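Enquirer: missing the sequence, but the structure's below:
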């Protein structure tokens, strides 16, 4: 049973790390500010959820797991809120989204 939990935990940790790396690559490859920000925020939140879930499996039912749950809830609230605030500030500052007229 312990080997099964360890395997599941490492799969979640590796998946979260991979998602975070994909988000970093997306930030480099996307054409404008808004798509870069979207790539970073979505993969950041998903990677965080997977990595914290893997850590929770490693910790078992302890006080550490409860603390990780609170960290996850805090990040699930603050990360999208910060992304929204950043996008709104950029739009109010005059940074326009790039529009591809060929696909309209």
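Expert: Arrived safely. Since we're looking at a predicted model, the values are computed, not measured.

Enquirer: Only C-alpha atoms from now on, for both contacts and neighbour counts.
Expert: Fine.

Enquirer: Moving C-terminal from the helix or strand where residue 23 lies, which element do we reach first?
Expert: Assigned by DSSP states H and E, residue 23 falls within helix 2-29. Following helix 2-29 in sequence order, the next helix or strand is helix 33-59 (DSSP H and E).

Enquirer: Tell me which residues of the following helix or strand past that next one come out buried.
Expert: Counting by DSSP H and E, the next helix or strand C-terminal to helix 33-59 is helix 63-92. Buried residues in helix 63-92, counted by 16 or more other Cα atoms under 10 Å: 65, 68-69, 72, 75, 80, 83, 87.

Enquirer: this is the comparison structure:
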């Protein structure tokens, strides 16, 4: 098998995997029940799908044409910005209270500190012995 045939198979597999992830992300975007759950479909699965499609484009450009780093830059930008945008969208929904709010944190001296409750220290001492 020549390098061109192997590259063609790699391109086809990357396109299939990327298309599958994009399809699952689109279905998840339509089927999930509220906006906070819907964030997972485009940010996680959709990003992997676009990454697979860009990987196929990179393999094609380096095998059959003059190589280019544009796809790698797009992939890096996408993988960095998708989680940040999802975080901002989630914060907006929490701020406007358009979703189910998380449980309030406990109001004791160990909340948001490195203090450990005494009961947990006793359990840890028993497990170390």
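Expert: Here it is on my side, so go on. Predicted, not measured: the structure shown is a model, and the values here were computed from it.

Enquirer: Next, format the buried residues of helix 63-92 of the first structure as a markdown table and append distance to residue 99 of the first structure.
Expert: Converted to a markdown table, these look like this (distance: Cα to Cα, whole Å):
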| residue | distance to residue 99 of the first structure |
| --- | --- |
| 65 | 44 |
| 68 | 40 |
| 69 | 39 |
| 72 | 35 |
| 75 | 31 |
| 80 | 23 |
| 83 | 20 |
| 87 | 16 |
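
Enquirer: Counterpart of residue 45 of the first structure over in the second structure?
Expert: When the second structure is aligned by TM-score structural alignment, residue 45 of the first structure is paired with residue 47.

Enquirer: Now do the same contact list for that match.
Expert: Each residue near residue 47 of the second structure by Cα atoms under 8 Å, 6 or more residues apart in numbering is listed here: 22, 78-79, 82.

Enquirer: hmm, try it at 6 Å
Expert: Not one residue lies near residue 47 of the second structure by Cα atoms under 6 Å, 6 or more residues apart in numbering.

Enquirer: how far away is it from residue 81 of the second structure?
Expert: Distance, residue 47 of the second structure to residue 81 of the second structure, by Cα to Cα, to the nearest Å: 10 Å.

Enquirer: And for residue 33 of the second structure?
Expert: From residue 33 of the second structure across to residue 81 of the second structure, the span is 24 Å (Cα to Cα).

Enquirer: now residue 61 of the second structure
Expert: 24 Å.

Enquirer: What range does the helix holding residue 23 of the first structure cover in the second structure?
Expert: The alignment places helix 2-29 of the first structure over residues 4-31 of the second structure (TM-score structural alignment).
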